[in-house]
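[1] Got a predicted structure plus its sequence, pasted below:
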Amino acid sequence: MAERLVVVGGDAAGMAAASQARRRDPSLDIVALERGTRTSYSACGIPYLVAGDVESPDDLVARTPDEFRQEHRIDVRMRHEATAIDLDARTVEVRDLVHERTFRLGFDQLMVGTGARPIRPDLPGIDGPHIRGVQTLDDGCRMLGEARELECRDVVVVGSGFIGLEMAEAFVRWGAKVTMVEANERPMSRQLDPDVGDRLVTAVRGLGIDARFGEAVEGFEEGLVHTASGPLRADLVVLGLGVAPEATLAEEAGLELGTRGSIRVNRRQATSTPGVWAAGDCAETYHRVSQRRIHIALGTVANKTARIAGVNIGGGYATFPGVVGTAITKVCGTEVARTGLSTEEAERAGFATVSATVETTTIAGYLPDAQPMVVKAIAEQVTGRLLGMQIVGGSGAAKRIDTAATALSAEMTVDDVVELDLSYAPPFSSTWDPVQVAARVVAGKV
């Protein structure tokens, strides 16, 4: 009898691992369980669906269940929820949500790709109607359906991380009046240093968003969000406080947990139980700069770690080297990116730091399309090793973060970055690329 692989979760991590395992071992019997209605979709595209840039939810689907069944011979079972895992018996308890029946499914190998869940603060009324987190495409469709049904006029976004900013802009473009409530003094406070994050305040308010920074939410009731300065009207509340790993099944089964309650895995994506693997937003990973285990919920990381898991499940050998924490987003015309460690993160990891924040332009400053941008570089004292970089600016600014991410992966010093042979022509850059300008200023302080 063929060895059976059971996959829990039908989005990026689960299906990428299943597909890779199939390529490695054509004899595997692969069963994938997904409690939702779609597989392999771009959750990052949900704000653009709400804003109207994407016409249909199906446009965000990379591969349908039928495509997995026909092209990869993967038995994808939609609306099937894994409710328990018995590691000793090597079985998964499954609830068929359509036919309302429960059964057990045996496995030889198990891939856990349960993703993450939106953080819901423990506040009065948090479970009330029309308070929505956005993690899955089904979440996005439900929220958009509610907004249309309610003819939504007032939206309150709680939090100002990546999701919070993107959803706030999406609902402004959708036509709603948007209020953003953030307990910290600036947006993206966990990702950006204060001097860089301050640049976003003007951009957010420039969208027409009523941004309440330094103001905490105290509770909810139908149609209202309560804050210290008084109630806010809300037809819909969007939670933009980030996500937590969805590792409940793994924890109840007895798998070892790691950072922030994520599933602990080694470099091969193997869990604490032989033959059980995990990848994506539910699992921890390794930061190549801080050299610490971290939890980071990004589609890029989910796909890469899932590929590693799939290779190993299929009988090959692969390891994941870790991440440097690169992320990017856009708030209307303002682009934002970061990689490596912030100053606070670097000092918490034991580094003594020097940094520089420079103001420059996206292209040669004498051209009419030149837009302002700010670059902050952070390096280690004495050695000059680059530790992190942050960018805020106009069109063409943010993707420059990839140069810094590459430099971090290669453990370059800021002097090394200054000497990189980067491209130049006035319509694309100043003579010195802004990344190199920031690196050169920091190099002078090392």
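    Arrived safely, thanks for sending.
[2] going forward, measure contacts and count neighbours with C-alpha atoms only.
    OK.
[3] Would you state the helices of the stretch 51-200 of the chain in chain order?
    65-72, 137-149, 162-174, 194-206 (DSSP state H, counting those that start in this stretch).
[4] Distance of residue 234 relative to residue 131?
    Distance, residue 234 to residue 131, by Cα to Cα, to the nearest Å: 10 Å.
[5] that older thread, do you know which of the helices of the stretch 51-200 of the chain lies nearest residue 5?
    helix 65-72 (13.5 Å; Cα to Cα).
[6] Just give me the residue closest to the centre of this protein.
    Taking Cα atoms, centre = their mean as the criterion, residue 298 is the residue nearest the geometric centre of the chain, at 3.1 Å.
[7] what's the closest non-adjacent residue to it?
    residue 281 (7.0 Å; Cα to Cα, 6 or more residues apart in numbering).
[8] Please give me every residue in contact with that neighbour.
    With contact taken as Cα atoms under 8 Å, 6 or more residues apart in numbering, residue 281 is in contact with 113, 114, 115, 116, 245, 246, 295, 296, 297, 298, 302.
[9] Go through these and give me the one with the most neighbours.
    residue 113 (30 neighbours; other Cα atoms under 10 Å).
[10] Neighbours of residue 342, how many?
    Counted with other Cα under 10 Å, residue 342 comes out at 22.
[11] from what I can see it touches residue 194, true?
    No: the pair residue 342 / residue 194 is not scored as a contact, 9.9 Å apart, by Cα atoms under 8 Å.
[12] Below is an additional structure, to be compared with the one above:
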Amino acid sequence: MAAERMVVVGGDAAGMAAASQARRLKGPDRLEIVAFERTGFTSYSACGIPYWVAGDVSDRDALVARTPHEHAERGIDLRMRTEVTELDVAGRRVRARELETGREYWTGYDKLVLATGASPLRPPLPGIDAPGVHGVQTLDDGQALLDTLARTKGRHAVVVGAGYIGVEMAEALVRHGYEVTVVHRDEQPMSTLDPDMGRLVHEAMTGMGITVVGGQAVTEIRTGEGGRACAVVTRDAAYPADVVVLGIGVRPRTGLARAAGLPLGDSGGLLTDLSMRVRGYEEIWAGGDCVEVLDLVSGRTRHIALGTHANKHGQVIGANAGGDYATFPGVVGTAVSKVCDLEIARTGLREKDAHAVGLRFETVTAQSTSRAGYYPGAEPMTVKMTAERRTGRLLGVQIVGREGAGKRVDVAAVALTAGMTVEQMNALDLGYAPPFSPVWDPVLVAARKAAKQIRTAD
């Protein structure tokens, strides 16, 4: 009996996790695996790029979990710098083009895995493609930025966008000795937080010497000598820039899927079932940054581009494609980041998310410290908690503080996944010792305050 063929489109986290898991379950005599990757790298941590640029990670190769050679040794036919340009769903085949030679060919499949990732948002502005303007989506992007930083004499840098990548890249540029300006269109940085919590991030970044300009949409990247970027222009001002870094966000890379007629959600991500099969297509799976996932709190699908999800998707896909069984039930939207010594974390719904799905809720904000107040190194921390009115069900938590703040969000993530109320959270038996926490952990301080407010709400 001839071996089945599984074709994987995309060689990063989701795609190669799927390929590796399927290979563990089925040998080459039962399952042939062909994977296409348009870049020169596989299985790397894009989330680590800002820390490599900053100098915390000294070697680019440290971000690579498994090289193309290592995948090949495990019996995966991995075709690098080869881009899939067309899906023929009816004929069960994909068209690929070798980027170095231009050669094109078709490859048939019995099982197809789409792990095409996400594309960085790059608005069609004058000067957006000028030398000195950088995205930071791939390892090649990171290397190009480092090369620019090494040869640039000026010391002004502008980051466009103030999400996770934007604030992380602001820190990286500060570490390189640049005067950094962050320009963004929202009221406050970190739009994944409520504005009142984003204001804390703004204040902290300003205290670090970073200029933060909110409520300003970029209209142009002005160019100067040699056509290089020299300023970022908004409606109200121009900010000098020897280097420009784009951190505006990403969108699902689903052009192939759209052209093939596969189902997409509101954000343009592929829609799958619990087994990560594309809805309505028994032989096609999708995972990683190109899909939408179920938000367990709101009950709606949403696009979240995170390596944690991508790796889990790949494991689920590989298990199912390899003849085993696994599911991915959904997410609660947990994320954590930092800018210099400020830690930023969130999980669950923001206020506007809760409004959008028709929930009635209460919010509280609690001030606490990372350790017992008398213990050396105790740092201030702000915890905002949102709970459903009457039921007290936890809906979301946001945390901004110094050392020890960020990973506290994991307690809230577990509580959200379990569907706990703030009253139940208040009774959690969390670890305590003065070097690690006050007697009442900051998350429990917020839960206690939220429970009281729920009890007294109309």
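    Nice, thanks for sending it over. The model shown is predicted, which means the values in this text are computed figures rather than measured ones.
[13] rewinding a little: check the helices of the stretch 51-200 of the first structure for me and report the most buried one.
    Ranked by mean neighbour count under mean count of other Cα atoms under 10 Å, the helices of the stretch 51-200 of the first structure are led by helix 162-174, which reaches a mean of 23.
[14] Identify all contacting residues around that helix.
    Under Cα under 8 Å, 6+ apart, the answer for helix 162-174 of the first structure is 47-48, 50-52, 155, 157-158, 177-180, 188, 204, 207-209, 238-242, 329-332.
[15] Buried subset of the residues you listed, written for PyMOL?
    A single PyMOL command selects the buried members of the contacts of helix 162-174 of the first structure (16 or more other Cα atoms under 10 Å):
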select buried, resi 47+48+50+51+155+157+158+177+178+179+180+188+204+207+209+238+239+240+241+242+329+330+331+332
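[16] ok, back up a step: what lines up against the residue nearest to the centre of the first structure once you look at the second structure?
    In the second structure, residue 298 of the first structure lines up with residue 306, judged by TM-score structural alignment.
[17] do you know how far that match is from residue 232 of the second structure?
    29 Å.
[18] go on, residue 276 of the second structure?
    The gap separating residue 276 of the second structure from residue 232 of the second structure is 41 Å, by Cα to Cα.
[19] And for residue 117 of the second structure?
    Applying Cα to Cα to residue 117 of the second structure and residue 232 of the second structure gives a distance of 28 Å.
[20] What of residue 208 of the second structure?
    The separation that residue 208 of the second structure has from residue 232 of the second structure, given Cα to Cα, amounts to 21 Å.
[21] same deal with residue 278 of the second structure?
    Distance from residue 278 of the second structure to residue 232 of the second structure, by Cα to Cα: 41 Å.
[22] quick one: which of these two has more around it?
    The residue with more neighbours, out of residue 278 of the second structure and residue 232, is residue 232; 27 against 23, by other Cα under 10 Å.
[23] what about that one, which helix or strand?
    strand 229-234 (DSSP states H and E).
[24] Trace the very next helix or strand once past that strand over to the first structure and give me the residue numbers.
    The helix or strand immediately downstream of strand 229-234 of the second structure is strand 238-240, counting by DSSP H and E. Aligned by TM-score structural alignment, strand 238-240 of the second structure corresponds to residues 231-233 of the first structure.
[25] Mean per-residue distance, that stretch versus the second structure.
    Aligned to the second structure and superposed, stretch 231-233 of the first structure gives a mean residue distance of 1.8 Å (mean Cα distance after the TM-score superposition for the first structure).
[26] Please give the centre-to-centre distance between that stretch and its chain.
    29 Å (Cα atoms, centre = their mean, to the nearest Å).
[27] Could you list every helix and strand in contact with the longest helix anywhere in the first structure?
    In the first structure, taking DSSP state H as the definition, the longest helix is helix 299-313. Packing contacts for helix 299-313 of the first structure, counted by 3 or more Cα pairs under 8 Å, 6 or more residues apart in numbering; DSSP states H and E, involve helix 12-24, strand 276-278.
[28] what would these look like in CSV with mean neighbour count and distance to residue 443 of the first structure?
    Formatted as CSV, these follow (neighbours: other Cα atoms under 10 Å; distance: least, Cα to Cα, whole Å):
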stretch, mean neighbour count, distance to residue 443 of the first structure
helix 12-24, 25, 40
strand 276-278, 29, 41
